[in-house]
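Trainee: model the structure of this input:
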Amino acid sequence: MYNAGTDIMAGDPLSGLNISEDGVIQRDELVIRSASDNNVPLCMVLSGGYQKCNAECIAKSIQNVFELLN
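Mentor: You can find the predicted model right below:
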């Protein structure tokens, strides 16, 4: 189970972290590649970062996951 929250993004009012959109996508890619390379089943769930501005980052990350696995 991989909790791919976006509350780590820059500007999130609760986390205080400063991760860029590219950083979130790279994080997700690292987890997906590692699981795939090691034949580990993975369930990716979304959480945190419930701001409207995070939607584009989430969509890009999911699109990247599909491209990695196909």
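Trainee: CA only for contacts and neighbour counts going forward, please
Mentor: Fine.
Trainee: quick check: the gap between the closest residue to Ala10 other than its chain neighbours and Asp28.
Mentor: Spatially, and ignoring its direct neighbours in sequence, Ala10 is nearest to Asn18 (3.9 Å; Cα to Cα, 6 or more residues apart in numbering). Applying Cα to Cα, to the nearest Å, the value for Asn18 to Asp28 is 16 Å.
Trainee: check the offset of whichever helix in the chain runs longest from the chain's centre.
Mentor: Ranked by residue count and defined by DSSP state H, the top helix of the chain is helix 21-37. Offset of helix 21-37 from its chain centre (Cα atoms, centre = their mean, to the nearest Å): 7 Å.
Trainee: and for stretch 59-70?
Mentor: Relative to its parent chain, stretch 59-70 has a centroid offset of 10 Å by Cα atoms, centre = their mean.
Trainee: on that earlier part again, what about Asn18 and Asp28, which has more around it?
Mentor: The residue with more neighbours, out of Asn18 and Asp28, is Asp28; 21 against 13, by other Cα atoms under 10 Å.
Trainee: one more to put side by side:
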Amino acid sequence: MLALIYHPIYSQLALPDGHRYPIQKYQRLYQAIQSHYSDEFLEAFKQIVEMAINHHQPDLIIYDAGVDIHFDDELGYLNISTEGLYQRDKFMRNITAQKGIPIACVVGGGYRNNHEDLVEPHLQLIRAFVN
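Mentor: You can find the predicted model right below:
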């Protein structure tokens, strides 16, 4: 099991400790991410995902393309641009295709009083995988 968890300040990667099942302990890698910087976020995201894929060599990735990291999100704090969301999702498409790993994607997160405002951020996932 692998979990990449977004946090307003840190991105956390939880790695299984040993080969026991069920997994009891996790190692954690914290990567500090300044808010307001899509480029910094993307570089940290890419490094963490590449390390996780290389370490675990998964048979399948289930990717929750949350948009609560978007700058217009009412609860998120990372302030990532719409283009940053697209680049994140495009990276996931490219790395899984390059490594021959099937990927199942879901949209998630995104907290707005006007739900129509979530359409454009969520569309970035579809655009990244279609284009």
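Trainee: average gap between the longest helix of the first structure and the second structure?
Mentor: Aligned to the second structure and superposed, helix 21-37 of the first structure gives a mean residue distance of 0.3 Å (mean Cα distance after the TM-score superposition for the first structure).
Trainee: start and end residues in the second structure for that helix, please.
Mentor: Across the second structure, the stretch matching helix 21-37 of the first structure (TM-score structural alignment) is residues 82-98.
Trainee: what does the matching stretch contact?
Mentor: Here stretch 82-98 of the second structure makes contact (Cα atoms under 8 Å, 6 or more residues apart in numbering) with 38-39, 42, 45-46, 65, 67, 70, 102-103, 120-121, 124-125, 127-129.
Trainee: taking those one by one, which sit in helices?
Mentor: Those of these mapping onto helices are Ser38, Asp39, Leu42, Phe45, Lys46, Glu120, Pro121, Gln124, Leu125, Arg127, Ala128, Phe129, per DSSP H.
Trainee: enumerate every residue touching the third one.
Mentor: Read that as Leu42 of the second structure. Contacts for Leu42 of the second structure (Cα under 8 Å, 6+ apart) come out as Gly84, Gln87, Arg88.
Trainee: measure how buried the last one is and give me the count.
Mentor: Neighbouring residues of Arg88 of the second structure were enumerated by other Cα under 10 Å; the total is 22.
Trainee: determine which two of the ones in helices among the contacts of stretch 82-98 of the second structure are furthest apart.
Mentor: Maximum pairwise distance among these (Cα to Cα): 22.7 Å, between Lys46 and Glu120.
Trainee: compare the two and say which is more crowded by neighbours.
Mentor: With neighbours defined as other Cα under 10 Å, Lys46 of the second structure and Glu120 compare such that Lys46 has more, 15 against 11.
Trainee: and the more buried one, what pairs with it in the first structure?
Mentor: Following TM-score structural alignment, no counterpart is assigned to Lys46 of the second structure within the first structure.
Trainee: from Glu40 of the second structure, how far off is Lys46 of the second structure?
Mentor: Plainly put, Lys46 of the second structure is 10 Å away from Glu40 of the second structure if you go by Cα to Cα.
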